[in-house]
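> The following comprises the amino acid sequence and a computationally predicted model.
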Amino acid sequence: MTPTASPSTRRLQIVRVQDRENLWFLGDLIQPIITTEMTDGRFMMALTHSKAGSEPPLHEHDGEDEIFYILTGTIEFWSGDGHAVLGPGDCILMPKDVPHIFRVSPDAEATWLVMSAPGGLDDFFRAVSVPAGYPGPQQDWQMDEETEARLEAACRQFGITLIGPPGTLPGMADL
């Protein structure tokens, strides 16, 4: 369910937890909160709840900067030639046009806010995701051909370049 606002309250947006959309994106729960539609394309924010060890493929965004604000757990980030381990209360900016990847600690799940400016990342998540059956990471999720095809098509549509599979670090993609 995508929250909408009437014209008289267009500037003020309230999104209650029970109104959030629940999506499984590569096995992780994504809940768009402030959508691209709500901000006329300027910004988006979503809550992510990842399973231990979760990591996307090495990639870069052509159109938006990504900001991660860690709520629980520990996440390791690589961007260009930079590397950092973040925990609750830490924040990182992953600039557009710079290859990056992150990995949730293998010991515990993590939650964080992911934001993008401009918006659009929520539409990318929707293009790849399936509706979540419960509010948590998808148990026993594995990449399959159907999900891989949706991911590749959405990357082309939304200007995200896949550089290498999960586990490939920036600078190692050509090794």
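Sure thing, it's come through. Remember, predicted model here, so these are calculated numbers, not experimental data. Residues are numbered from 1 along each chain as shown.
> Every contact and neighbour count from this point should use C-alpha atoms.
Noted.
> For this structure, which segments count as helices?
121-128, 145-158 (DSSP state H).
> Which other helices and strands does the shortest one contact?
The contact analysis (3 or more CA pairs under 8 Å, 6 or more residues apart in numbering; DSSP states H and E) places helix 121-128 against strand 23-25, strand 44-50, helix 145-158.
> Geometric centre of the chain: which residue is closest?
Val114 (5.9 Å; CA atoms, centre = their mean).
> show me the contacts for the closest residue to Val104 other than its chain neighbours.
Leaving aside its chain neighbours, Val104 sits nearest to Ile75 (4.4 Å; criterion: CA to CA, 6 or more residues apart in numbering). Taking CA atoms under 8 Å, 6 or more residues apart in numbering, we find Ile75 in contact with Val85, Leu86, Gly87, Phe102, Arg103, Val104, Ser105, Ala110.
> ok, now how distant is Ile75 from Asp40?
31 Å (CA to CA, to the nearest Å).
> swap in Val128?
For Val128 relative to Asp40 (CA to CA), the value is 22 Å.
> Okay, one more to line up with it:
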Amino acid sequence: MEPVQSASLTAYKRTTALDSTMFYMGNVMSFLARGEDTGGRFALMEAQAKPGNEPSPHLHEWEHETFYVLEGVMEVYCEDKVMLAHPGEVVFIPQGKPHAFYIRSPHIRILILVQAVGDRAVGLDRYFTQMAEPATSMNLPTEAVTYLMDDPTHATRLGEANGIRFLSPEETAKELPHYPGFGANLEKIGQ
């Protein structure tokens, strides 16, 4: 998808409400700005999640990603860094950098901003909607498919179509040396 000229864009106002929200892999994902709203230049989502709903290690080929923590704590792995982010803190992940995270509190609420790099439009918002279903409430679903339960080929295929590449265990060990592993029992490793 190529970016859209700004002359064809229109102003709007949106909030975290049921009509702009989907259930995504055990998360509640509200779409505040989609790539289609911004000419493909950025997308902004508010996510609510709990431990166990995290994606496996990956990278974004088309966009930078920024997390802004509203509630809770997340532990982000990128390069040789381990960054613990609390409410009011930002974590920036440059385009093409492998990363992963764990939710380190019973619940988290974050803003996720992706910004296009180069001529490609952002793809993460499309990926989320393709992996999601319409939300029936603003509460975390109690029985939802998560990345730990889902067929990884489904996420990999949709990721590739939207500029997201999931890392193999070998790539993860090399690129994220401090990451304890996808699906690790954090209580046993000192949560």
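Nice, thanks for sending it over. Every value quoted in this text rests on a predicted model; they were computed, and no experiment measured them.
> After superposing, what score do the chains get?
Laid over one another, the chains give 0.82 as their TM-score (TM-score structural alignment, normalised by the length of the first structure), with 163 aligned residues with a CA RMSD of 2.5 Å.
> Next, work out how far apart the residue nearest to the centre of the first structure and Glu146 of the first structure are.
25 Å.
> Kindly report the same for Lys96 of the first structure.
Plainly put, Lys96 of the first structure is 27 Å away from Glu146 of the first structure if you go by CA to CA.
> So for the two, which residue has more residues nearby?
The neighbour comparison of Lys96 of the first structure against Glu146 (other CA atoms under 10 Å) goes to Lys96, with 17 against 9.
> Next, the contact list for the more buried one, please.
Contacts for Lys96 of the first structure were tallied using CA under 8 Å, 6+ apart; they are Glu60, His61, Asp62, Gly63, Glu64, Asp65, Glu66.
> repeat that for 10 Å
Neighbouring residues of Lys96 of the first structure by CA atoms under 10 Å, 6 or more residues apart in numbering: Glu60, His61, Asp62, Gly63, Glu64, Asp65, Glu66, Ser116, Ala117, Ile160.
> For the second structure, which segments count as strands?
21-24, 27-33, 42-49, 58-60, 63-71, 74-78, 81-85, 90-93, 99-103, 108-116, 132-134, 164-166 (DSSP state E).
> export the ones you listed to CSV and tack on distance to Asp125 of the second structure?
Formatted as CSV, the strands of the second structure follow (distance: least, CA to CA, whole Å):
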stretch, distance to Asp125 of the second structure
strand 21-24, 11
strand 27-33, 8
strand 42-49, 6
strand 58-60, 12
strand 63-71, 11
strand 74-78, 20
strand 81-85, 22
strand 90-93, 16
strand 99-103, 18
strand 108-116, 8
strand 132-134, 11
strand 164-166, 11
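> now for these, which one comes closest to Tyr12 of the second structure?
Taking CA to CA, strand 27-33 is the member of those nearest to Tyr12 of the second structure, at 9.4 Å.
> Looking at Val128 and Asp40 of the first structure, which is more packed in?
When Val128 of the first structure and Asp40 are compared for neighbours, Val128 comes out ahead with 21 against 11, by other CA under 10 Å.
> so what corresponds to the more buried one in the second structure?
Per TM-score structural alignment, the equivalent position to Val128 of the first structure in the second structure is Met131.
> Next, count neighbours for the residue nearest to its match when sequence neighbours are not counted.
Nearest non-adjacent residue to Met131 of the second structure, counting by CA to CA, 6+ apart: Tyr24, 6.3 Å away. Residues lying near Tyr24 of the second structure (other CA under 10 Å) number 28.
> Quick one: end-to-end distance for stretch 51-61 of the first structure.
End-to-end distance for stretch 51-61 of the first structure, by CA to CA: 23 Å.
> Show me which positions of that stretch end up buried.
Within stretch 51-61 of the first structure, the residues scored as buried using 16 or more other CA atoms under 10 Å are Lys51, Ala52, Ser54, Glu55, Pro56, Pro57, Leu58, His59, Glu60, His61.
> Out of those residues, which two sit at the greatest distance?
Taking CA to CA, no two of these sit farther apart than Ala52 and His61, at 24.3 Å.
> hang on, the earlier thing: narrow the contacts of Ile75 of the first structure to those that are buried.
For these, a neighbour count by 16+ other CA under 10 Å gives the buried set as Leu86, Gly87, Phe102, Arg103, Val104, Ser105, Ala110.
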